[in-house]
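*Asks:* can you look at this prediction? I've put the sequence above it.
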Amino acid sequence: MLVVAEEVDFIVVGAGSSGCVLANRLTEDDATQVMLLEAGPRDRSFWIHLPIGYGRTMWNARLNWKFYTEPEPHMEGRRIYWPRGRTLGGSSSINGLIVIRGQPEDYDQWAALGNPGWGWHDVLPYFRKLETNTRFADDQLHGAHGPLHVSSIQDRDELVEAVIGSAVAAGVPRNEDFNGPRQEGVGYYQLTTRNGWRVSSAAAYLREARRRSNLEIRTDAHALRILQADGRAHGVEYMRDGVVRRVHARRGVILSAGAIQSPQLLMLSGIGPGADLRKHGIPVCVDRSGVGRGLQDHLQVRMIYRCNRPITTNDRLRSFGGRARMALQWLLHRSGPFAIGINQCGLFTRALPESKTPDIQFHVGTLSADMAGGKVHDFSGFTMSVCQLRPESRGTIELASADARTPPRIRANYLDAELDRRCIVAGIKFARRLAMQKPLSDYIAEEIQPRREVEIDDDAATLDFARQSGVTIFHPTGTCRMGIDDDAVVDPRLRVRGVDGLWVVDCSVMPTIVSGNTNVPAIMIAEKASAMIQQDAQ
């Protein structure tokens, strides 16, 4: 059954980190009508909004797409779990809350690759515009009046302080602000929280915007394809409640479905590698080989340690009294583990001698489990995860079916590049040496992962450990890359090349992955894009 179409000015597909921003900014003009389509439900779950609820949303099929990669050839053929948000706020509603912009050099490289307007000094005003920073709002790098609240961790943790102390002893400077004058260093992360609650992009941008009469938010609305005619996008076909519906766009369609589903939707609509589309019986509208190519992600390898004293979050979560004390601390003071989530401490440093800026990042959590979001171990444990910041390996997103409800094939191609293999080995070795450095070594009873059989100077065994245990840290990017070359999918103003009235605005447009967590960069991209779209779609 096909329902008669509605009509608005703009359709935004995907209410994630970027889509919520667009819905807000475009409807600031009360003459502009916007429809926001989200395949998942509203963000009503309590576990979304409680920072430590991360563990409850990681496997919730109602709130999480629960993707898997294809068997990874350089990871012993393992299929790796890729959680992605499926609710208002998208992945910002289920992520680890960490606020990292990346390095200025990341954005200057974007500009150097043929993307004018995307250098560091071009994007900095949008980073400032998006945030209200509770600690650093008085300098020239941070904002004081933006929708996204950014908070510092107030409680000092004994185990985290030991990690910081050992890193400083190893020559890594203490850093109070990874988004300040320099990224390199060790310290506490800032988080997208306010008064102990998660601040997703939906909380930051939709709570105000949803009261506007010119914004229509449709949840449980799965986009099927982009409607096109005469080289122009003029609407979206989507399914809701088992009924196929159409909405027309007078001024344009914006894809903000993320690095997996934005390219999937382009290909389902006939925009992508022609030979691949024909295999699925999809008529080719624009033969664009770059769609779905250039996939980049941060691979993380987790080192797990048994602590020799009961001071970890594992200990508190395992007992009723511990859980009660944490709950009371949150209820009375909006602080403690319930208000933080998983990772408190970060570290950025250079593992390879040729690197001019940090090439690895640590996420340090005072708990341990077999995987992120899993059941905590029955011992006093903590985790140090290391990831390579700028991988050279490239993967793909490919259609598995012409049915939009069938997940696409994800091939991350981790550790394909020699540089990536060298860097992850160097990063693991750095972490293990850090654990041997006082004062942290005084807190460690045993290294659980990797086992002692993997000698610290055995590069081959260390690489094997990375292949056996490495997983995503949830930062897919690059599959609708912006640029001016033939393979680029969007131009520097994020317009899809070859189709008028169509934009892609999310992490898929990144030409190269940023050096850190991708949530705040995704919000910045949308802040900048909203201004460009308003100019271009007159």
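*Replies:* Alright, I've got the coordinates. Residues are numbered from 1 along each chain as shown.
*Asks:* hey, let's count contacts and neighbours off CA atoms from now on
*Replies:* Will do.
*Asks:* and what about Met267, helix, strand or coil?
*Replies:* helix (DSSP: H, G, I helix; E, B strand; the rest coil).
*Asks:* contact partners for it?
*Replies:* Pro273, Leu277, Val291, Leu399 (CA atoms under 8 Å, 6 or more residues apart in numbering).
*Asks:* rerun that using 7 Å as the cut-off
*Replies:* Neighbour list for Met267: Leu277 [criterion: CA atoms under 7 Å, 6 or more residues apart in numbering].
*Asks:* next one: Trp503
*Replies:* Trp503 touches Val253, Ile254, Leu255, Leu494, Arg495, Val496, counting by CA under 7 Å, 6+ apart.
*Asks:* by neighbours, which of those residues wins?
*Replies:* Greatest neighbour count in those, by other CA atoms under 10 Å, goes to Ile254: 29 neighbours.
*Asks:* helix, strand or coil for that one?
*Replies:* Ile254 - assigned by three-state DSSP - is strand.
*Asks:* do a quick rundown of the helices in the stretch 151-300 of the chain.
*Replies:* 158-169, 201, 207-209, 258-268, 274-279 (DSSP state H, counting those that start in this stretch).
*Asks:* which residues are in contact with the third one?
*Replies:* Looking back up the chat, that one is helix 207-209. Asn24.
*Asks:* ok so, going back, of all the helices of the stretch 151-300 of the chain, which one comes closest to Asp108?
*Replies:* helix 258-268 (21.6 Å; CA to CA).
*Asks:* coming back round to it: distance to Asp420 added to the helices of the stretch 151-300 of the chain, as TSV?
*Replies:* Output for those, formatted as TSV (distance: least, CA to CA, whole Å):
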stretch	distance to Asp420
helix 158-169	23
helix 201	32
helix 207-209	41
helix 258-268	21
helix 274-279	29
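*Asks:* ok, second structure coming up, stack it against the first:
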Amino acid sequence: MSSTAFDFIIVGAGSAGCVLASRLSEDPNVSVLLIEAGKKDTNPFIHAPAGVAGLAVLGQSNWKYNTTPQSELNTRRGYQPRGKVLGGSSSINAMLYVRGQAEDYDQWAALGNDGWDYQSVLPFFIKAERNDTFHNELHGTEGPLGVSSPSHASELNDRFIAACEANGIARNDDYNGATQRGAHILQRTIWDGERCSAAKAYLSPVLQRDNLTVLTNTLTHRVTLVDGVATGVVVSTQGKERVIKATREVLLAAGAFGSPQILQLSGIGEFDELAAHGISPQIELPGVGKNLQDHIDYVVDYRCNETHSSFGISFKGALQLIGDSIQWVRKREGRITSSIAESGAFFSTTTSTDRPDIQLIFVTGMVDDHGRKLHLGHGFSCHATVLRPYSRGTVSLASPDPKDSPLIDPQFLADPRDRQTMLDGARKMHEILTSEALLPVREQLLYPVDYRNDTELMADIRARADTQYHPVGSCKMGPSTDSMAVVDNQCRVYGVSGLRVVDASIMPTLVSGNTNAPTIMIAEKIAHEMKLA
């Protein structure tokens, strides 16, 4: 790095940071620095879509956070994998492209965030997207982010969709279109047979720009503040600490855990909490680290007799995997182009609204404990997720040492309304999985439970449910009248000049689906507005 000062410093090269770096550096008259704590995205498991299973087992490119004990989950500590690599969590996720519901964004606007209603954010979803299947006014075909439908989907998906239809959930091929409700083949951020992470889509094509610098293996400690102005960041590389100056702005894009941690380490947050760690308070914002929301997820696994149509551990499966891998290396085709999670459904557990409150994700393999517990044989699994939880958690400092993980307390199922929605959604999922359409391939449950017995079903949920990897909200966007708001509708941190937070942490409420596409949309929108200013 030849300079110690840049116009813009972006902290975190994940789904938002890569977008910001790419879009801001389009102006040749500004200098941009992108800082990532993790390594470059050279791991082959990142780029081979089915390699997501290997990433889960090996735990590579991953912060590997854990939660505090969760009282409603038998005091278990949940697992919170987050990307620690170029591309962030978009380099280790399951590559599902889900925008959420129009009502999600209209609610953001209703909470006082002007310009964040669905019609205002839709152009930025479209701007980002390059969709190979849906070509209409709701989708983009020329954006950086490749979105595709499976070319080698398992026949198990057809059985799952038929089972959904038999249980009153009609087929809806485009859940990112006019309506979300229905069963579908999933859209994925996979292009030309490879994962299309935010790094692949936005960063790799522009790395040659003279005005863009990317630092990897560099940990950000804090933002430097002078008289309420963000002037740069303190970072360390291989244990050596230094200060890098920002002449215009610092943008935190470190995610729902990293961004509030950096703010708190910088003296921005609730003063009593900062003082408890010996941190000199700078700007009092009690909302920093509050309002954490995440999707609670319950997985059901069945063994099955289909070795060809499912991923699993067997001699025959190993031979098939070798052939599949050779095909992918040579042609970028075949089953390795699968995200493994290939179909799903959205439905409502209540009759009072048609707006879905449960998401199902069907996986052509057994998934147990985030893929960290392996089982011999073949099978399929299904996730049930509460889309709009009422429970709220926190992200707080464990210590003033930036190398220490923050304390993450999602408060899963703390609100009884979430427990009821999960119970109703889980029961419906079990009914779908026991339907006649799956009978020819279905064998025994991996964890037997009588889903008709609410007490027994809730006990299974408490024993095994955990995150679906969608933490948001810990640096809430809101109007100045909201005492818990951290940023305004331009993602500018209240009380500080030259500092923004641009990532999933600014979402005031959790969207009804996966968060990668909405986070990319947020960064596209803010980058666009910054360039207009």
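*Replies:* It's in. Computed from a predicted model, the values in this text were never measured in an experiment.
*Asks:* alignment lookup: Thr519 of the second structure to the first structure.
*Replies:* Counting by TM-score structural alignment, Thr519 of the second structure corresponds to Ala522 in the first structure.
*Asks:* same deal with Gly83 of the second structure?
*Replies:* Gly83 of the second structure maps onto Gly85 in the first structure, by TM-score structural alignment.
*Asks:* kindly report the same for Gly323 of the second structure.
*Replies:* Using TM-score structural alignment, Gly323 of the second structure sits opposite Arg325 in the first structure.
*Asks:* which stretches of the second structure form helices?
*Replies:* Residue ranges of the helices in the second structure, as given by DSSP state H, are 17-24, 44-47, 52-58, 102-110, 118-128, 156-166, 198, 255-265, 271-276, 315-331, 416-433, 454-464, 516-532.
*Asks:* what lies in contact with the last one?
*Replies:* Spelled out, it's helix 516-532 of the second structure. Here helix 516-532 of the second structure makes contact (CA under 7 Å, 6+ apart) with 15-16, 19-20, 23-24, 90, 97-99, 124-125, 490, 502-504.
*Asks:* and that helix with helix 102-110, angle?
*Replies:* If you take axes from the mean of the first three to the mean of the last three CA atoms, to 10 degrees, helix 516-532 of the second structure sits at 40 degrees to helix 102-110.
*Asks:* mean per-residue distance, helix 516-532 of the second structure versus the first structure.
*Replies:* Comparing helix 516-532 of the second structure with its match in the first structure after superposition yields a mean distance of 1.0 Å (mean CA distance after the TM-score superposition for the first structure).
*Asks:* now swap in the first one and tell me
*Replies:* In the superposition against the first structure, helix 17-24 of the second structure averages 0.3 Å from its aligned positions (mean CA distance after the TM-score superposition for the first structure).
*Asks:* on that earlier part again, pick the most buried one from the helices of the second structure.
*Replies:* Among these, helix 198 has the highest mean neighbour count (mean count of other CA atoms under 10 Å), at a mean of 29.
*Asks:* give the aligned range of that helix in the first structure.
*Replies:* Using TM-score structural alignment, helix 198 of the second structure pairs with 201 in the first structure.
*Asks:* which part of the first structure matches stretch 243-250 of the second structure?
*Replies:* Going by TM-score structural alignment: stretch 243-250 of the second structure matches residues 246-253.
*Asks:* which residues does that stretch contact?
*Replies:* 3-12, 233-238, 501-503, 537.
*Asks:* what does stretch 177-195 of the first structure give?
*Replies:* Taking CA under 7 Å, 6+ apart as the rule, stretch 177-195 of the first structure contacts 97-101, 103, 141, 149-153, 164, 167, 172-176, 198-199, 334, 344-349, 358.
*Asks:* if we use 8 Å, what do you get?
*Replies:* With CA under 8 Å, 6+ apart as the criterion, stretch 177-195 of the first structure contacts 51, 97-103, 141, 148-153, 164, 167-168, 172-176, 198-200, 334, 339-340, 343-349, 357-358.
*Asks:* among these, which are in strands?
*Replies:* 148-152, 198, 343-349 (DSSP state E).
*Asks:* pick the one among the residues you listed closest to Gly40 of the first structure.
*Replies:* Arg198 (18.6 Å).
*Asks:* show me what contacts that closest one?
*Replies:* Ile48, His49, Leu50, Pro51, Ser93, Leu97, Thr192.
*Asks:* these: which two are farthest apart?
*Replies:* Across those (CA to CA), the longest gap, 12.6 Å, separates Ile48 and Thr192.
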